[in-house]
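Asks: Return atomic coordinates for the entry below.
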Amino acid sequence: MSPKVRLLVVDDDPLVRSALALMLGGQPDVEVVGEAADGRAALRLVDELDPTVVLMDIRMPRMSGLEATRALHERPDPPHVIVLTTFDADEHVVGALAAGADGFLLKDTPPAQILEAIRAVADGDPMLSPSVTRTLIARIRDDSEDDRGESARLRLSVLTGREQEVALAVGRGLTNAEIARTLHLSVPTVKAHVSRLFDKLQVTNRVQIAICVHDAGLV
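Replies: Below you'll find the predicted structure:
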């Protein structure tokens, strides 16, 4: 049996913290090991409690979730971080992902999907809600869409047929497990393909793969 996911909940609203802890801690494979009201407290509790996943609010006093995520990512063996926000157009979305966040969800995400995201990132599978992915793509695109499209198609042309299929699936927002089922592959094989996509497309996360696929007009 796999060990429980050790979860740290970070939010400056005590009601939100309590609700998340109550909802998520009742699962047989998730253990809520602590709660923090700001980024500074989160960093301290990560040292003390060694969580697997940190559910991190962005907007908090003293130290924001963005700052805390960046500080955690600079550590040698950081926990996985899922960033929570109220609005999918939050101006810190791109910054949080650049800081090392493994997932990004809206606070009104259904509980079942939050749990799915926690389990996914604990297993090394980044998770972004589809609305957040669409927002990121819209925010990152500049005015030179024709040039971007040509560049994206050129980058994708170096991929093998199977790698292109995986890239398209990532562009649609599928998780590794969903890609495996769709393409009749094992999850480790999908992870290997995604790692090769990082190298061949010269990107650092799945959002950038999705942007490339969208810029090429394939999704």
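Asks: When you work out contacts or count neighbours from here on, use the C-alpha atoms and nothing else.
Replies: Fine.
Asks: pull the longest helix from the protein.
Replies: Longest helix of the chain, by residue count under DSSP state H: helix 187-201.
Asks: Helices along this protein, start to end?
Replies: Counting by DSSP H, the helices of the chain are 14-25, 39-49, 65-73, 93-98, 111-122, 130-140, 145-156, 161-171, 176-183, 187-201, 206-215.
Asks: picking that back up, between helix 145-156 and the longest helix of the chain, find me the angle.
Replies: Calculated by axes from the mean of the first three to the mean of the last three CA atoms, to 10 degrees, helix 187-201 forms an angle of 120 degrees with helix 145-156.
Asks: May I see the buried residues of helix 187-201?
Replies: 187, 190-191, 193-194, 197, 201 (16 or more other CA atoms under 10 Å).
Asks: Using CSV, please lay out these together with distance to D215.
Replies: Below are the buried residues of helix 187-201 laid out as CSV (distance: CA to CA, whole Å):
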residue, distance to D215
V187, 27
V190, 23
K191, 23
H193, 20
V194, 18
L197, 16
L201, 13
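Asks: Of the residues you listed, which is the nearest to E48?
Replies: Closest approach to E48 among the buried residues of helix 187-201 (CA to CA): K191, at 31.1 Å.
Asks: That closest one contacts N176, doesn't it?
Replies: Yes: using CA atoms under 8 Å, K191 is in contact with N176, at 6.8 Å.
Asks: From L7, how far off is the residue most central in space within the chain?
Replies: Centroid-nearest residue in the chain, with CA atoms, centre = their mean: G103, separated by 1.8 Å. Look at G103 and L7: by CA to CA, to the nearest Å, they are 14 Å apart.
Asks: Okay, the residue located most distally from the centre of the chain and M56: tell me how far apart.
Replies: Farthest-out residue of the chain from its mean C-alpha position, per CA atoms, centre = their mean: D146, at 28.4 Å. Distance of D146 to M56, given as CA to CA: 37 Å.
Asks: Surely A96 is in contact with V83?
Replies: Yes: the pair A96 / V83 is scored as a contact, 7.4 Å apart, by CA under 8 Å.
Asks: ok, now which ones touch P78?
Replies: Contact partners of P78, counting by CA atoms under 8 Å, 6 or more residues apart in numbering, are L72.
Asks: To compare with the earlier structure, here is another sequence to fold:
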Amino acid sequence: MNLLIVDDDPLVCESLELLLSREQDLQVVGTASNGAEAITFCHRIDVQLILMDIQMPTMNGIEATKQLMQLYPNLLIIMLTTFHDEQNIKLALAAGAKGYLIKSTDVTKMAHSIRSVASGSSVFDPRVIETLLTPKENILSELSKREQSISQLVAKGLSNKEIATQLFLSEGTVRNNLSTILDKLELRDRTQLAIYYLQNKESD
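Replies: The predicted structure is shown next:
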């Protein structure tokens, strides 16, 4: 099986290339330092499976996975990263990754995981499974009354201007509070905030 290793740390690439090449049925055909390089490489060389880091310059692993799956639907991608937070896991799976491993994974287990994915299975590090199964703590109660009011109005679909008018605030104050709310809840945008608020409001 032809493997491509994608990581912005040259030592990680070199180590994995050396160790995985010892497996008779696995051949590392190249390495790339970011997602854009990975896409270019796949245009030139037949790659069957990619071990993909997430945090990389130029293009991260999740965006690269998304684009590669559109270009090469049969390509297999396993995320290999130090991050196992819920957001990255879900984004990676939504992009089309077939597995999610942590970099500290033993190489023998990694090789076994590669073969499992090649045979049609999905593979996840035990820590990843634990993250997915552990209920996310509802921390709406930790927001100030103003932040809770803004969250509620966002969930109702109001714009910043409409929220400012209703709460007698400036739009700038609403924007600043919204940024703080997203940081506290570890969310990306107002859409995620609306969904989170609607899912958790009853338990507060």
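Asks: TM-score for these two?
Replies: The TM-score (TM-score structural alignment, normalised by the length of the second structure) is 0.64; 139 aligned residues with a CA RMSD of 1.8 Å.
Asks: What range does the lengthiest helix in the second structure cover in the first structure?
Replies: Longest helix in the second structure by number of residues (criterion: DSSP H): helix 171-185. Per TM-score structural alignment, helix 171-185 of the second structure has no counterpart in the first structure.
Asks: cool, and stretch 93-110 of the second structure?
Replies: Going by TM-score structural alignment, stretch 93-110 of the second structure lines up with residues 97-114 of the first structure.
Asks: residue in the second structure matching R75 of the first structure?
Replies: In the second structure, R75 of the first structure lands on L71 (TM-score structural alignment).
Asks: what's that match in contact with, if anything?
Replies: By CA under 8 Å, 6+ apart, L71 of the second structure has no neighbours at all.
Asks: next one: D125 of the second structure
Replies: 100-102, 105 are the contacts of D125 of the second structure under CA under 8 Å, 6+ apart.
Asks: any idea how far Q164 of the first structure is from the counterpart of it in the first structure?
Replies: Correspondence of D125 of the second structure to the first structure, assessed by TM-score structural alignment: S129. S129 of the first structure sits 22 Å away from Q164 of the first structure, going by CA to CA.
Asks: do L183 of the first structure as well
Replies: From L183 of the first structure to Q164 of the first structure the distance is 12 Å (CA to CA).
Asks: neighbour-wise, which of those two wins?
Replies: Ranked by neighbour count (other CA atoms under 10 Å), L183 of the first structure and Q164 place Q164 first, with 17 against 13.
Asks: Tell me if I'm right that that one and V170 touch.
Replies: No: counting by CA under 8 Å, Q164 of the first structure sits too far from V170 to count as a contact (9.8 Å).
Asks: circling back to that earlier point, whereabouts in the second structure does the longest helix of the first structure align?
Replies: Counting by TM-score structural alignment, helix 187-201 of the first structure sits on no residues of the second structure.
Asks: for stretch 30-40 of the first structure, same thing?
Replies: Against the second structure, stretch 30-40 of the first structure falls on residues 26-36 (TM-score structural alignment).
Asks: which residues sit against that stretch?
Replies: With CA under 8 Å, 6+ apart as the criterion, stretch 26-36 of the second structure contacts 1-10, 13, 17, 20-21, 38, 41, 45, 47, 56-61, 63-65.
Asks: Can you select the buried ones from those residues in PyMOL?
Replies: Typed into PyMOL, the line below selects the buried ones among those, using 16+ other CA under 10 Å:
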select buried, resi 3+4+5+6+7+8+13+17+20+38+41+47+56+59+60+61+64+65
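Asks: ok, now which ones touch V93 of the first structure?
Replies: So V93 of the first structure contacts 104, 136 (CA under 8 Å, 6+ apart).
Asks: Determine how far the last residue of stretch 181-194 of the first structure lies from the first.
Replies: 15 Å.
Asks: quick one: contacts of it?
Replies: Contacts of stretch 181-194 of the first structure (CA under 8 Å, 6+ apart): 163, 166-167, 176-177, 179-180.
Asks: Include distance to I114 of the first structure and neighbour count when you put the residues you listed into JSON lines, please.
Replies: Converted to JSON lines, these look like this (distance: CA to CA, whole Å; neighbours: other CA atoms under 10 Å):
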{"residue": "E163", "distance to I114 of the first structure": "28", "neighbour count": "19"}
{"residue": "V166", "distance to I114 of the first structure": "24", "neighbour count": "24"}
{"residue": "A167", "distance to I114 of the first structure": "24", "neighbour count": "26"}
{"residue": "N176", "distance to I114 of the first structure": "16", "neighbour count": "25"}
{"residue": "A177", "distance to I114 of the first structure": "16", "neighbour count": "16"}
{"residue": "I179", "distance to I114 of the first structure": "19", "neighbour count": "23"}
{"residue": "A180", "distance to I114 of the first structure": "21", "neighbour count": "19"}
